[in-house]
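Asker: Got a sequence here, can you build the structure:
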Amino acid sequence: MSKLTTTIEPHDTSNAPARYETDVEGFTSEKTQYKEPTKENGSSGRSSEGEGPPQDPNIVDFDGPDDPENPLNWPEARKARSIVIVSLIALLSPIGSTISASAAASIMQHFKITDKTLGAFVTTIYLIGFAFGPFVIAPLSELYGRAIMFRSCAVLFLIFNLACAVSNSFASLIVYRLLTGIAGSCPGTLGASSIGDMIMREKRGSAMSIYIMGPVIGPTIGPIIGGYLTPAAGWRWDFWLMTISSGVVTVFVFLFIHESYPYVILKKKTARLRKETGNQNLRSALDTGKTPKKLFAFAILRPFKMLISPIVFLLSAYSAVVYSYAYLCFTTFPRVFKVQYGFGSGPSGLASMGLGVGFVVGIFFIGAVSDPWSAYLTKKNGGRPKPEYRLPTLIAGAVFVPIGLFWYGWSAESKTHWIVPIIGTGFLGIGIVTAYSTTTTYLVDAYTVYSASVMAANTILRCLTGGLLPLAGNDMFDALGVGWGNSVLGFISLGFLPLPLLFYFYGERIRESRRFKMDF
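Answerer: Coordinates of the predicted model:
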């Protein structure tokens, strides 16, 4: 196979880029010079005319910078529909994760369960499914595309929610919740990658803020729905509602989700041209000739390799910790507001509104400043964009996490008016969404060609932490009280505060360091 020079930027930020033996999403194994795909050089990352060796006439690529098959050139309406549908399923999935939080007591009573940890496990097992799903979804998407995975997971999500609604034992409910979480992890694994396929860097922050609304607002809506629906119709109707909703969304997914992954687009184009021309020597610009088995084996290990990178690991760990605080709140709000304030099931679910308002404020903050701030810093520093220009947003927003935890914990401990701790959770919500959104955008910008894998790595840590930490919430509050329990979490978040500042100044040096550079 002839040499294929690509220009994709995640690992190449120097003025005189070096060449590396690595894979473009696992599909180009020859030495490549990396530059992030742009409308000018095409989504496949092929270098512009005049760069590199002459093009092999048997290599199939996009037809210039304006090729309509290139997702970057799709009509704005088509991009908007795709982003809205991806955001919609990214909203529905986390609703399913927390809709059982307010129903936990009813589920325990129905199945005669007395262990509070098992009651919380009904909610958190879903997040453990979120952690395992990316193991398979990310590599399969890199082999067969985003669209087929969105469609397959939408159907499975529908089936397993139905199974939850009719489950006849606590054990079967736990298993079905795990499988629902695995299927529901698809939008979290592939959503940011799909946006990266369609939207260029300078507009990606705003588009990402729309998508982020689902994962951060969805968990807030779930307890409210469950808090009122469970007393009115029984806990099974929580899952019947999820089944009906996922059925409607599945129809939208099949109608409006189109393939955006360049590897798969060019693979189909190559097959079509072979059939039309009879030239069996044609091959995709992103094809290595490796078998799907070898590609899958390579791709399935990539998220774990990426976690060795200090940037990926530490930022994923930070977003995982603050993300788990939200689920700790969702699983302990019924306890705190029932015991401390005498709330019923419905009002206890409404306690999550404080987090929800904070999430919305944080989303508007990210959408308003992320792209302009990055553009300003790019212009100020010679016009060369860097992923690190996303991090000032995280620096500004990270302080809200400890503020919110201390405020919420001690106001609830001292039983001040119920609105005071809820306001505290609003500050926490601002910090959580800022951390989640900014780290997602930064990692996609920094590792664009590996976006599905880096998001899988991020999701694995985030969902394992979010699934396991809340299990200790009730025991922690029993031992320390609400005030000191939240203070411990606040001190942990304070320990992470220097992290975005460190990576803002030294992130590029770390990414380019030979010590940490590896073949992903």
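
Asker: can we go C-alpha only for contacts and neighbour counts from here?
Answerer: Noted.

Asker: hang on, isn't residue 182 packed against residue 135?
Answerer: No - under the criterion of CA atoms under 8 Å, residue 182 makes no contact with residue 135, lying 9.6 Å away.

Asker: Which one of the two is surrounded by more residues?
Answerer: residue 182 (26 against 23; other CA atoms under 10 Å).

Asker: Quick check: the gap between that one and residue 468.
Answerer: Separation of residue 182 from residue 468 (CA to CA, to the nearest Å) stands at 16 Å.

Asker: Now the second one, please; I'll put the structures next to each other:
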Amino acid sequence: MSYHFNPAEQVSMLHIPAPVYGVAPDDPRQFFYRVTSFDASSVFSSTALMLLNNNNKPLPPDPALVAFDGNEDPERPTNFAAWQKWTAVGVICSASLCVTCTSSIMASAYAGAAKEFDVSLEVAVLGVSLYVLGLGIGPRELENDPHPTLEHHTSVVLLARLSKFYGRNPIYMSSYGSYFGMSFLVAFSPTMGVFLVFRFLTGFAGSAFFSVAGGSIADLFTPQTIGFPTALYTLSALIGPVVGPLLEYQLVLYVKPGIPTGALAHPNLTGTFYLIIIWSFVKLLMLYLLVPEMHQGSVLRRKAVKLREDLKDPFLYALIEKDKRSVWRVMLQSLKVLFLLIAKECMALFLDIWTALLLGILYLFFEAIPITIEEKYGFDQQSSGLAFLGIGLGMIIGLATQPYWHSKYVNDVTVAGRAYPETRLPIVKAGALLVPLGLAWFAVTSYSQIHFMVPILGTLVFGIGCFFIFSGVFTFLVEAYRPYAASAMAGNSLIRCLFAAGFPFFAKQMYVSLGTVGATILLATLTLLMLPLP
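Answerer: Now for the predicted structure:
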């Protein structure tokens, strides 16, 4: 019977490469514990996997276990060259931007889709809603909690943890390859039914990419250096829906006809999806050529295979090769945890609804901003697309303030003596004030007598507030629901996407009935009611 112990094998934030594997399932006396150590300097936890006997003493190391050759092993992803790390981060973030941008890039082409397929405007809106719905319910890899507890060894927090079995790169290639293929089929859909089906499947494939993208960022950086790359990745996902209509208005609004037979005949719609096809194909090539395998378990498995061949020793193995669990079993278990959190944890549910409301308003603004700018100031469609720059610039400003919020967090932890989840809330409180302020600013200044830049500044304030709330709530959920943080985040994603899918259906009707000022004040009031949450 073979046992092992490797206390030096510590992992980085948001990634635990060694889940609870049954190395000796036939021996009931043996069991695993996750041992957590707290590092006050980094304010993060690191985890070592220990096998204890029935006297709670560690067993000796297994000489057949293949591990990294110390913390400085060049094969360890955290030791990759800086240019290699940042190239991978750039490719992953830009690919993430493409996926989220696709959700909203046809927002201004509703009329074109309705005319092309001879359907109502509400049916055309489904092109955005079904894509976002696919993003929300698609397969996601729910990573282990970065701060595990001793009781965590009995729970598996994942939905589709395929990369733990096959590595991250196969998931990248299969998901993004499917995303590219579905985008091609969307562009050449002969009927609205086919168009909507493949829009949903495109979002579904894109969600699989997101299931491993965040984990890849965590694979490359230590807890001390992961802050900015994570914030950059978060920005790429949040700003994508804002970039979508901006690109459509500026790049493909006046694409000329003369397209192949079978392609969508409306210039707006055709140019939109041709752009996505080209973009996604370039990203697929870059993922294949520039992003190495970064999952530590898969790197060690590859190393074990090579050593078995070189040393002619069939007994050498990597820890991941001992994982015999069923993907379907852990998927069902994690689904159960996800819905129990939503049903029984009021704080998680309220925060989920809050962030969902914000994302819904963001997607609703794809109709509201053009209506306001075109009606009040007489802008043409292409010029009104520039109005989305306010929200995007606001999110970038929010990212630029992260060093301040991080230093405040470290100071608060130092004063408190430990990292409470509530120490993540100051940035959320600031965002809770800025969001209704930005919406009210946009509403009361949307008059032709006032310069058009004044309401755009209101959307900038709204963008800063959105970034503050999203980034703060995400980290709070991870801290507050440590054993089930991944399921908490998945529940948040599901509810957010449901709201984002539904809000575009009533955007135009609300702004026509209530007017631009009344409708936006209503939205500001709804966000103001959420102020007590943080």
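
Asker: What's the TM-score once they're superposed?
Answerer: Once superposed, chain against chain, the TM-score is 0.81 (TM-score structural alignment, normalised by the length of the first structure); 484 aligned residues with a CA RMSD of 3.6 Å.

Asker: What ranges does the stretch 151-300 of the second structure have for its strands?
Answerer: Using DSSP state E, counting those that start in this stretch, no strands are found in the stretch 151-300 of the second structure.

Asker: same deal with the first structure?
Answerer: Using DSSP state E, the strands of the first structure run over residues 59-60, 283-284.

Asker: show me where the stretch 401-534 of the second structure has helices.
Answerer: Shown for the stretch 401-534 of the second structure, the helices assigned by DSSP state H, counting those that start in this stretch span residues 402-416, 426-444, 453-480, 485-502, 507-529.

Asker: Relative to residue 65 of the second structure, which of the ones you listed is closest?
Answerer: helix 485-502 (28.7 Å; CA to CA).

Asker: average offset between the closest one and the first structure?
Answerer: Superposing on the first structure places helix 485-502 of the second structure at an average distance of 2.9 Å from its equivalents, by mean CA distance after the TM-score superposition for the first structure.

Asker: That helix: how far from the chain's middle?
Answerer: From the chain centre to the centre of helix 485-502 of the second structure is a distance of 10 Å (CA atoms, centre = their mean, to the nearest Å).

Asker: just checking, what packs against it?
Answerer: helix 121-137, helix 327-344, helix 346-377, helix 453-480 (3 or more CA pairs under 8 Å, 6 or more residues apart in numbering; DSSP states H and E).

Asker: related to what we said a few turns ago, quick check: which of the helices of the stretch 401-534 of the second structure is nearest to residue 46 of the second structure?
Answerer: Residue 46 of the second structure sits nearest to helix 453-480 of all those, at 14.2 Å, using CA to CA.

Asker: Next, the angle from that closest one to helix 485-502.
Answerer: 150 degrees (axes from the mean of the first three to the mean of the last three CA atoms, to 10 degrees).

Asker: what angle sits between helix 453-480 of the second structure and helix 402-416?
Answerer: Relative orientation of helix 453-480 of the second structure versus helix 402-416 (the same axes, to 10 degrees): 40 degrees.

Asker: before we move on, back to that, looking at the strands of the first structure, which is buried most?
Answerer: Across these, the average number of neighbours (mean count of other CA atoms under 10 Å) peaks for strand 283-284, which reaches a mean of 24.

Asker: so which of the strands of the first structure comes closest to residue 113 of the first structure?
Answerer: strand 283-284 (56.5 Å).

Asker: sorry, back to before: how about the strands of the first structure in TSV, adding distance to residue 317 of the first structure?
Answerer: Formatted as TSV, these follow (distance: least, CA to CA, whole Å):
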stretch	distance to residue 317 of the first structure
strand 59-60	40
strand 283-284	37
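
Asker: Nearest to residue 218 of the first structure among those strands would be which one?
Answerer: With CA to CA as the criterion, residue 218 of the first structure lies closest to strand 283-284 of those, at 39.4 Å.
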